[in-house]
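A.B. asks: Provided below are the primary sequence and the corresponding predicted coordinates.
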Amino acid sequence: MEIDIYLFGASGHCKVIIDIIASTQDLTIKGIVDDYPNQKELCDIPVFNTNSFGTFSDKQFIVSVGNNRTRKKIVDHLSAIYPIAVHSQAIVSKRAIIGKGTVIMACAVVNSDAFIGQHCIINTAAVIEHDCKIANYVHVSPNVTLAGNIIVGEGTHLGIGATVIQGIKIGKWATIGAGSVVIRDVPDYAVVVGNPGKIIKYNVENE
């Protein structure tokens, strides 16, 4: 039985989520909602202005916004039902736990006993190995590799192609730069770049 859902945010990231849902057999997108829509359709799906959309609480939504902080703000103010969306070409262990509102893109791998929090993005060809724990609102970019037993705190962004060795703990709202290799624990709000990864600054604590 197909489930009707809506997306919130008519962005480039939204296009990828549309493709995820198109690959499945059980979700159908009825429309896209945006605070400031600059088009009436996206990928042949109607786009509605938030103010004229009506009630949200009885509808199923995925927040299709790539920015972690913005996604969290939307969820904090949007009372809705949140399904998950997993691309048909992703590999997700039956022993993994996936939180509501999370999206998993094509060719991603989530292995045994991994825990993925709510409203996360597991992007194209990312690898989440066994026993990893990913908190809410994390974005794991394309081709990121997380070895086993890694902890990633809320809101952290791991850039394209980053690699994290086993057993590492990364704090909340941190940023791991593209291509970085993380071999040491990362504190909250830290920005890490390079191989091996080094802290170059800290994000502003403006949750």
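C.D. replies: Cool, the structure landed. Residues are numbered from 1 along each chain as shown.

A.B. asks: could you use CA atoms for every contact and neighbour count after this?
C.D. replies: Will do.

A.B. asks: surely residue 89 touches residue 104?
C.D. replies: No: taking contacts as C-alpha atoms under 8 Å, residue 89 lies outside contact range of residue 104: 9.7 Å.

A.B. asks: more neighbours: which of those two?
C.D. replies: Higher neighbour count among residue 89 and residue 104: residue 104, with 28 against 16, using other C-alpha atoms under 10 Å.

A.B. asks: quick one: contacts for that one?
C.D. replies: Each residue near residue 104 by C-alpha atoms under 8 Å, 6 or more residues apart in numbering is listed here: 20, 85, 86, 87, 90, 121, 122, 123, 124.

A.B. asks: tell me how far the second one lies from residue 123.
C.D. replies: Just to be clear, that refers to residue 85. Distance from residue 85 to residue 123, counting by C-alpha to C-alpha, to the nearest Å: 12 Å.

A.B. asks: let's bring in a second model and compare:
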Amino acid sequence: MRLQNKKDMEKPVIIFGSTGLAKAALEIFNSNNIVVYGFLDDDEKTHNTEINAVTVLGATDDHGFTKLIGQKCEAFVATDDNSLRKEYVEYLKETRKVMPMNAVHNAATISESFIIGHGNFVNAGAILSNDSKMGNHNVINSKAIIEQEVEMGDFVQIGTGSIINTKVKIENEVFIGSGVTVVAGVTIGKGARIGAGSVVVGDVKKGQTVFGNPAVEVK
């Protein structure tokens, strides 16, 4: 398993976002004894409020805080809105020359041979099996299972309790809802969407939305 080096994990982290995924990320960092320095959010109503005693410091482009990233702090992007996630990632790359760190719950199970990129969110109970790999900025929700020899791209979201079987290929920006089963050997094309509870037994084309058991295209 490839994660941040120990030195980076000892730094405090600034979380981009303060709702939903951000609160779960705070729990994940707490589970790993990583200090959260604070949240940044563009909603002014959240500024100077607290989440479990951690302050929403200001906006995501507040240089007074972002200047710390890459030197004294790490960053994590905590939103499941892919367009906003991409915006924050580009901002960090361009202005701070850094990639977001991973947020991996200590109650997740990850094989030593699973290769993981940067900026990924992996919640409690997820199982990431041997000889599989995923890229950057993916969201793996609670109790999702990724079996052996799976290949996953960037900005993928996998819902709670979904099962991705052996040798599945998932291209960039795919959304897989909760409780989905993807059978072995299937390829899911870029930007495809799989409805909750579906059973995917064949390849899904780029940009398709499918649903059902077996999953069929939804027009």
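C.D. replies: Thanks, I have it. Predicted model only: the values in this text are computed from it and were never measured.

A.B. asks: mutual contacts of residue 85 and residue 123 of the first structure, please.
C.D. replies: Between them, residue 85 of the first structure and residue 123 share these contacting residues under C-alpha under 8 Å, 6+ apart: 103, 104.

A.B. asks: so where do the helices sit in the second structure?
C.D. replies: Residue ranges of the helices in the second structure, as given by DSSP state H, are 6-9, 21-31, 63-66, 82-91.

A.B. asks: pick the most deeply packed of those helices.
C.D. replies: Counting by mean count of other C-alpha atoms under 10 Å, helix 21-31 has the highest mean neighbour count of the helices of the second structure, with a mean of 20.

A.B. asks: list the helices and strands it packs on?
C.D. replies: Contacts defined by 3 or more C-alpha pairs under 8 Å, 6 or more residues apart in numbering; DSSP states H and E place helix 21-31 of the second structure against strand 13-16, strand 36-40, strand 103-104.

A.B. asks: average distance between the shortest one and the first structure?
C.D. replies: If I follow you right, that is strand 103-104 of the second structure. In the superposition with the first structure, the average deviation recorded for strand 103-104 of the second structure is 1.5 Å (mean C-alpha distance after the TM-score superposition for the first structure).

A.B. asks: now that strand: which residue numbers in the first structure?
C.D. replies: Using TM-score structural alignment, strand 103-104 of the second structure lines up with residues 85-86 of the first structure.

A.B. asks: before we move on, what about the second one?
C.D. replies: When the first structure is aligned by TM-score structural alignment, the counterpart of strand 36-40 of the second structure is residues 29-33.

A.B. asks: report the buried residues of the matching stretch.
C.D. replies: 29, 31, 32, 33 (16 or more other C-alpha atoms under 10 Å).

A.B. asks: got a list of contacts for it?
C.D. replies: Residues from elsewhere that reach stretch 29-33 of the first structure, judged by C-alpha under 8 Å, 6+ apart: 4-10, 18, 21, 45-50, 53.

A.B. asks: quick one: that stretch to chain centroid distance?
C.D. replies: Computed by C-alpha atoms, centre = their mean, to the nearest Å, the chain-centroid distance of stretch 29-33 of the first structure equals 19 Å.

A.B. asks: same check on stretch 37-47 of the first structure?
C.D. replies: 22 Å.

A.B. asks: what do you get for stretch 169-189 of the second structure?
C.D. replies: Centroid separation for stretch 169-189 of the second structure versus its chain: 15 Å, with C-alpha atoms, centre = their mean.

A.B. asks: that one aligns to what range in the first structure?
C.D. replies: Under TM-score structural alignment, the match for stretch 169-189 of the second structure is residues 151-171.

A.B. asks: kindly check the end-to-end length of the matching stretch for me.
C.D. replies: OK, stretch 151-171 of the first structure end separation, C-alpha to C-alpha: 8 Å.

A.B. asks: after superposing, tell me the mean distance of the match of strand 36-40 of the second structure to the second structure.
C.D. replies: By mean C-alpha distance after the TM-score superposition for the first structure, the fitted stretch 29-33 of the first structure averages 0.6 Å away from its aligned residues in the second structure.

A.B. asks: circling back: compare the contacts of residue 104 of the first structure with the second structure and list the overlap.
C.D. replies: Mapped onto the second structure and checked by both residues aligned by TM-score structural alignment, their matches' C-alpha atoms under 8 Å, the contacts of residue 104 of the first structure keep the contacts 85, 86, 87, 90, 121, 122, 123, 124.
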